[in-house]
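>>> Just to be clear, the model below is a prediction. Sequence and coordinates:
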Amino acid sequence: MEILDNFISEAQSIAWGLPLLILLIGGGLYMLIRIKFLPFRYLGHAIAVLRGKYDNENDKGEITHFQALTTALSATVGMGNIAGVAVAIAIGGPGGVFWMWVSAVIGMSTKFFTASLAVMFRGKDSNGDLQGGPMYFIMEGLGKNWKFLAVIFSVAGLVGALPVFNVNQLTQAVNDLVLKPAGMYTGFNSNLTIGIILGLITAIVILGGLSRISNTASKLVPGMVLLYFGMVVIILAVNFEVLPKYLSLIFTDAFTANFYKGDAFLGGVVGGLLLLGIRRGAFSNEAGIGTAPMAHGAAKTNEPIREGLVAMLGPAIDTLVICTLTALAILVTGVWETSSANGVSLTASAFTQTMPQIGKYLLLLCIAVFSISSLFSYSYYGTKCMSFLIGAKRATYYNYIYILSIILGATTDLNMMINLIDTFFAVMAVPTMTATILLAPKVIREAKRYFATLKKG
């Protein structure tokens, strides 16, 4: 087992190495330059689309633009925003946040292209129903000769969508913030109970299909984002006198890396900090991995560019807003310098310091909703991959494997499984980004046509 653990750990670090980051960041930057930042000029229009101004019941698809975005966001807004940012600051200091922002802006470009393609090249499953996602835009956009890429994506998606990381972190948070302080923690039995409860909640939602998943996500996610935003505003208000100092430090430290404790890269510590920030940003918003296009491909619209614009808002909300809130809470309270904690525990320290009585419980509520809502979305992604590989009628078998893996995630120390899932996430990005870069000229043509009609209108 130790040999296998070391092998998977090595595979994960190779998979998330420089070649993948060049593909994700370089590919996103290439598309951003090719389209000349055009979609960024229409963010106001994207919000109008999101609010339902252009919704048409007769358009093809299953869910609204808003439900598509909240389903995609419920997968990405989670431990990456609360624990991942804390890891970036613990290792890299304030400067890591700047490089997360850079990754988010490039991620917005990637999401625009991948979600536009998910609607532009929808395919039919074995039931004859319209479906979107990387496996379908590879087949419909590039042709049957590229099917091997669609199969690689779908096989990797079956493992990548398993929820063990989220469940493992949520179980840890419940234990550390509630059960242990109350003297109620009983080891394996506590973990098993949490796992069974999460499994039951997830089963009730996911066995109801996409409409129930999207309805639940569209109700849960916005409320929790607002609660989290409100709590951080209180933390910033209490520590407002040091806020300007830390905002400027994010920019200056990005190019000096004075607080960086990790390995050097490209000949220096600034390179190491850049790599850390971009990796954490890519990990947080999942731009280019290929999960979100599966949700956006189900949106009710006949205009691919509209869905691309809505999808762009994902990394903005996920990384530019929520990750920045977490980062500022950790920085202004000073816990990043005074605490040896890392991950979710470091974020909890910042909340507890400012709101001693209720801070950690409100944070736990946000963590719970973010994590549980991501359980719903990932089951949908895994089912779509299964449907592509073995047919829509047998796809629901995946849900039962998925529910069992929730109990597994809660009851085991899952470093090996987490590394395995991270590796498969990286594998998913290769076919997604390859196809997106090859099909980018078609999106650019469609975007020019769509924006031209907007001006005329």
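Yes, it's here. Residues are numbered from 1 along each chain as shown.

>>> C-alpha only now, for contacts and for neighbours.
OK.

>>> who does the helix or strand L21 falls within touch, helix- and strand-wise?
Taking DSSP states H and E as the definition, L21 sits inside helix 18-21. For helix 18-21, the elements it packs on are helix 415-456, judged by 3 or more CA pairs under 8 Å, 6 or more residues apart in numbering; DSSP states H and E.

>>> Second structure follows, compare the two:
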Amino acid sequence: MDLKGMILLATTQSTFIEKALSSFSNAMWGPALLVLLLGGGFYFLMISKFLPFRYLKHAIDVLRGKYDDPNEEGELNHYETLSGAIAATVGLGNISGVAIAIIMGGPGALFWMWISAIVGSATKFFTCTLSIMYRGKDDEGNVQGGPMYVIMEGLGKKWKPLAVIFSLAGMIGTTPAFQSNQLTQIVYEVVVPQTYTGEVWVPKLIISLVILSIVALVILGGIQRIGNIAGKLVPVMVLVYSISVIYIILSNYEQIIPCFELIFSDAFSGEAVLGGAIGQVIIIGARRAAFSNEAGLGTAPMMHGAAKTSEPVREGLIAMLGPIIDTVIVCTMTALAILITGVWKDGSGNGIEVTALAFESGIPYVGKYILLFAVVTFSMTTLFTMSYYGTKCTGFVFGAKYQKYYNWFYCAIIIIAALIPLDVLINLIDGMYAVMAWPTMISTILLSKTVIEAAKAYFKKYEKEDEKLVDIS
């Protein structure tokens, strides 16, 4: 076969894979999963009587270390677990993922991202409380947390197939494919001169090799190093990004109210999305919110399961702050920057390109460099943390001694994903996240009453301390 024939064959196979992954992702993110995630989260809100929003002050006290005990079982303190979980969620999903949501679903998709975040706070409270309540041990005797151990310890060994399905999907869903692709793209656009006429893949390969080197230094150091670095980088990256977006918003303050009016009107009309289907807007919003804050997917419980605590409810209270920070605050700021500058209207460009245009328009000359810093820090912290999830899934299925091999697979994906079309990666990751959501939500719903009982006991136990806590019974 000559070179022309090989190229034609590769193109045909690539198109087939793209279509197959798109069909798989769309099928997995059908109405049933939407009902499970949003309906399940609403159910958690109702049976807990809006507990996540009634105990924010207590959650912040726990986060500040008021109840920390370094001698308790676990690997990370409360602040480190939240930082690690946020490092994995406050990433490119908040920068390019929001842009993708607006392009695909119109401004109204943001409203459904908010709804997903509100119910997601309750979901994270339940899933992460269970991750401490039903911690298990790997085959080397190390204490572990996460949906696979919740299923095994809480529901019993007969449910193991569900735990294995979660773990196998998690090994793919938590790869660095999306982050590597978008980070490489933004660095390429900012660093590589526009006069460059060579092969695009060459500088992208070099960029991805640099990314790989940095990631490898961190993830091969284990969860303690990941938690320590995340704890230092997360506050800085959120602050810098927030200041920049607030500047763009305030520079166009007269557009703030019209933008919110557009978000609310489009959420129920679907006029800005192709076909004008409201249901499609809801699905896109929920899908991108899940990619952003990961509530109900089962990733965060793996991080929170490593907390140094003997009080499951405390870790649940910490975890519920994640969707608020991630989606309600950071995603909203990104969306407003995109809507206010109007760069979304032509519906072209991939996620990171649209956000870059918003920054260039809102902060001339230096905007793209500020975004580059944000993208680098956001994506790198995500890259550091997601590897931990993949190794835990690998350890559960194949044994703890094989976890180190997953890290090498993880590093290889950084190179491969940098050169693959974005649509392929989004559909692959979205599809695997959907598979992960089913075991996570099913087990959480089945064990939800144990969380309520634990919450009642917890607040009764601490109601006499220096903070007045209202009994939820």
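Ah, there it is. Worth saying up front: this structure is predicted, and the values here are computed from it rather than measured.

>>> Quick TM-score on the pair, please.
The TM-score (TM-score structural alignment, normalised by the length of structure 1) is 0.95; 452 aligned residues with a CA RMSD of 1.7 Å.

>>> Relative to structure 2, what is the average displacement of the helix holding L21 of structure 1?
After superposition onto structure 2, helix 18-21 of structure 1 sits on average 1.3 Å from its aligned residues (mean CA distance after the TM-score superposition for structure 1).

>>> In this structure I421 of structure 1 contacts V159, no?
Yes. Counting by CA atoms under 8 Å, I421 of structure 1 touches V159, with 6.1 Å between them.

>>> Compare neighbour counts for those two and give me the winner.
I421 (24 against 19; other CA atoms under 10 Å).

>>> aligned partner of the more buried one in structure 2?
Alignment note (TM-score structural alignment): I421 of structure 1 maps to I429 of structure 2.

>>> how many neighbours does D129 of structure 1 have?
Neighbour number of D129 of structure 1 under other CA under 10 Å is 11.

>>> State the distance from it to L247 of structure 1.
49 Å (CA to CA, to the nearest Å).

>>> Residue in structure 2 paired with F251 of structure 1?
F251 of structure 1 maps onto F264 in structure 2, by TM-score structural alignment.

>>> List the residues that contact the spatially most central residue of structure 1.
By CA atoms, centre = their mean, structure 1 has its centre lying nearest to T76, at 2.4 Å. Taking CA atoms under 8 Å, 6 or more residues apart in numbering, we find T76 of structure 1 in contact with S284, N285, E286, D318, S374.

>>> of these, buried ones?
Buried members of the contacts of T76 of structure 1, scored by 16 or more other CA atoms under 10 Å, are S284, N285, E286, D318, S374.

>>> Export those as a markdown table, with columns for secondary structure.
Formatted as a markdown table, the buried ones among the contacts of T76 of structure 1 follow (DSSP: H, G, I helix; E, B strand; the rest coil):
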| residue | secondary structure |
| --- | --- |
| S284 | helix |
| N285 | helix |
| E286 | coil |
| D318 | helix |
| S374 | helix |
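
>>> Quick check: the aligned partner of N293 of structure 2 in structure 1 vs M108 of structure 1, distance?
Aligned counterpart of N293 of structure 2 in structure 1: N285 (TM-score structural alignment). Plainly put, N285 of structure 1 is 9 Å away from M108 of structure 1 if you go by CA to CA.

>>> Quickly list what's touching both of these two.
Common neighbours of N285 of structure 1 and M108 (CA under 8 Å, 6+ apart) are G314, P315.

>>> Y369 of structure 2 pairs with which position in structure 1?
So, by TM-score structural alignment, Y369 of structure 2 is matched to Y361.

>>> For the residue nearest to that match when sequence neighbours are not counted, give its distance to V443 of structure 1.
Using CA to CA, 6 or more residues apart in numbering and skipping the chain neighbours, the partner closest in space to Y361 of structure 1 is L177 (7.4 Å). L177 of structure 1 sits 47 Å away from V443 of structure 1, taking CA to CA as the criterion.

>>> next one: A341 of structure 1
A341 of structure 1 is 45 Å from V443 of structure 1, by CA to CA.

>>> Out of the two, name the residue with the larger neighbour count.
Between A341 of structure 1 and V443, V443 has the larger neighbour count (other CA under 10 Å), namely 22 against 17.

>>> Now check structure 2 for the residue matching the more buried one.
V443 of structure 1 maps onto V451 in structure 2, by TM-score structural alignment.

>>> mind listing what that match touches?
F126, T129, L130, V313.

>>> so N77 of structure 2 touches D68, yeah?
Yes. At 6.9 Å, N77 of structure 2 counts as touching D68 under the criterion of CA under 8 Å.

>>> Show me whatever sits in contact with both of those two.
K308, T309.

>>> Specify which residue of those two has the higher count of neighbours.
N77 (24 against 16).

>>> Looking at structure 1, name the residue matched to the more buried one.
Using TM-score structural alignment, N77 of structure 2 lines up with T64 in structure 1.

>>> can you check A307 of structure 2 too?
So A307 of structure 2 corresponds to A299, using TM-score structural alignment.

>>> quick revisit: go through the contacts of V451 of structure 2 and name the one nearest R54 of structure 2.
Closest to R54 of structure 2 out of the contacts of V451 of structure 2 is V313 (13.7 Å), distances taken as CA to CA.

>>> Surely that closest one touches Y458?
Yes. In terms of CA under 8 Å, V313 of structure 2 counts as a neighbour of Y458; the distance is 7.0 Å.

>>> Of the two, which one has the most company?
Using other CA under 10 Å, the more surrounded residue of V313 of structure 2 and Y458 is V313, with 26 against 16.

>>> Which residue of structure 1 sits opposite I207 of structure 2 in the alignment?
So, by TM-score structural alignment, I207 of structure 2 is matched to I194.

>>> sec struct for its match, please.
Once three-state DSSP is applied, I194 of structure 1 turns out helix.

>>> so who does it touch?
T171, A410.

>>> Please tell me how far it sits from R122 of structure 1.
In this view, I194 of structure 1 and R122 of structure 1 are 38 Å apart by CA to CA.

>>> Now which residue in structure 2 aligns to G92 of structure 1?
Match for G92 of structure 1 (TM-score structural alignment): G105.
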